[in-house]
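Student: attaching a predicted model along with its sequence, questions to come.
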Amino acid sequence: MRYPEEWVEPTAADLAEIERESDLIDAEIDLVQAEILLITAEPGPTVIDWHRVRRAEARVMRELLKLRAAGAGVKAVAA
């Protein structure tokens, strides 16, 4: 199967967008990791686990607001 050339490699614009959103991507990864720790905590989640999730959520929001203020076209996604 042959793919169109624009599908083969990311363009410079694609890479620039990824770079611009890298802090948000990192924050979202941290949030997922905190949520995984929360749901796999034995015997159950602790107060520290909940704080970790709240901090990660706050970081995601800060990064979203920073991108929005910079004029980046960030689309909100329902959780």
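Tutor: Arrived safely. Numbers count the residues shown, from 1 in each chain.
Student: contacts and neighbour counts: CA atoms only from here.
Tutor: Fine.
Student: correct me, but residue 24 touches residue 64?
Tutor: Yes: the pair residue 24 / residue 64 is scored as a contact, 6.7 Å apart, by Cα atoms under 8 Å.
Student: try this one side by side with the last:
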Amino acid sequence: MEPIVALQAPVTGADGEREPTLAELDAIEEELPLILAEVDLLDAHITTLDRPLTELDAQRIRRARNRVLAVRRDLANRASTALAGGAA
């Protein structure tokens, strides 16, 4: 029986060997407010899975959804300002 081996070396290293670059860390830090807002929205939805939706639950979900939309808007505006060179 012949062993089956790869003919080429892998292009990337092992999963545990690669650390994020500074650019990737900066991108994560820039999107962190959106990530946190989406986590809050997910938490609001999770709390309503095993019980009927109350007015307070609906209000919490609305607030969390509005915050996600506001953060997305702010990120989009920041990105468009950066693309325009800051001269809007």
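Tutor: In hand now; what should we look at? The shown structure was predicted, so the numbers you read here are calculated from the model rather than taken from an experiment.
Student: re the thing from before, return every residue with contacts to both of residue 24 and residue 64 of structure 1.
Tutor: Here residue 24 of structure 1 and residue 64 share no contacting residue, scored by Cα atoms under 8 Å, 6 or more residues apart in numbering.
Student: so how far is residue 10 of structure 2 from residue 32 of structure 2?
Tutor: 32 Å (Cα to Cα, to the nearest Å).
Student: helix or strand for the most centrally placed residue in structure 1, which one?
Tutor: Nearest to the mean C-alpha position of structure 1, counting by Cα atoms, centre = their mean, stands residue 28 at 2.5 Å. Per DSSP states H and E, residue 28 of structure 1 falls inside helix 22-40.
Student: could you tell me where that helix falls in structure 2?
Tutor: Residue correspondence for helix 22-40 of structure 1 in structure 2, counting by TM-score structural alignment: residues 32-50.
Student: give the buried residues for the matching stretch.
Tutor: 33, 34, 37, 38, 40, 41, 44, 45 (16 or more other Cα atoms under 10 Å).
Student: and which of the residues you listed is nearest residue 80 of structure 2?
Tutor: For the buried residues of stretch 32-50 of structure 2, the residue nearest residue 80 of structure 2 by Cα to Cα is residue 34; the value is 16.7 Å.
Student: the closest one reaches residue 71, doesn't it?
Tutor: Yes: here residue 34 of structure 2 lies in contact with residue 71, judged by Cα under 8 Å, at a distance of 5.7 Å.
Student: so residue 18 of structure 2: helix, strand or coil?
Tutor: Classification of residue 18 of structure 2 by DSSP: H, G, I helix; E, B strand; the rest coil places it in coil.
Student: gap between it and residue 43 of structure 2?
Tutor: Applying Cα to Cα, the value for residue 18 of structure 2 to residue 43 of structure 2 is 31 Å.
Student: just residue 79 of structure 2 next, same as before
Tutor: 28 Å.
Student: brilliant, that's me finished.
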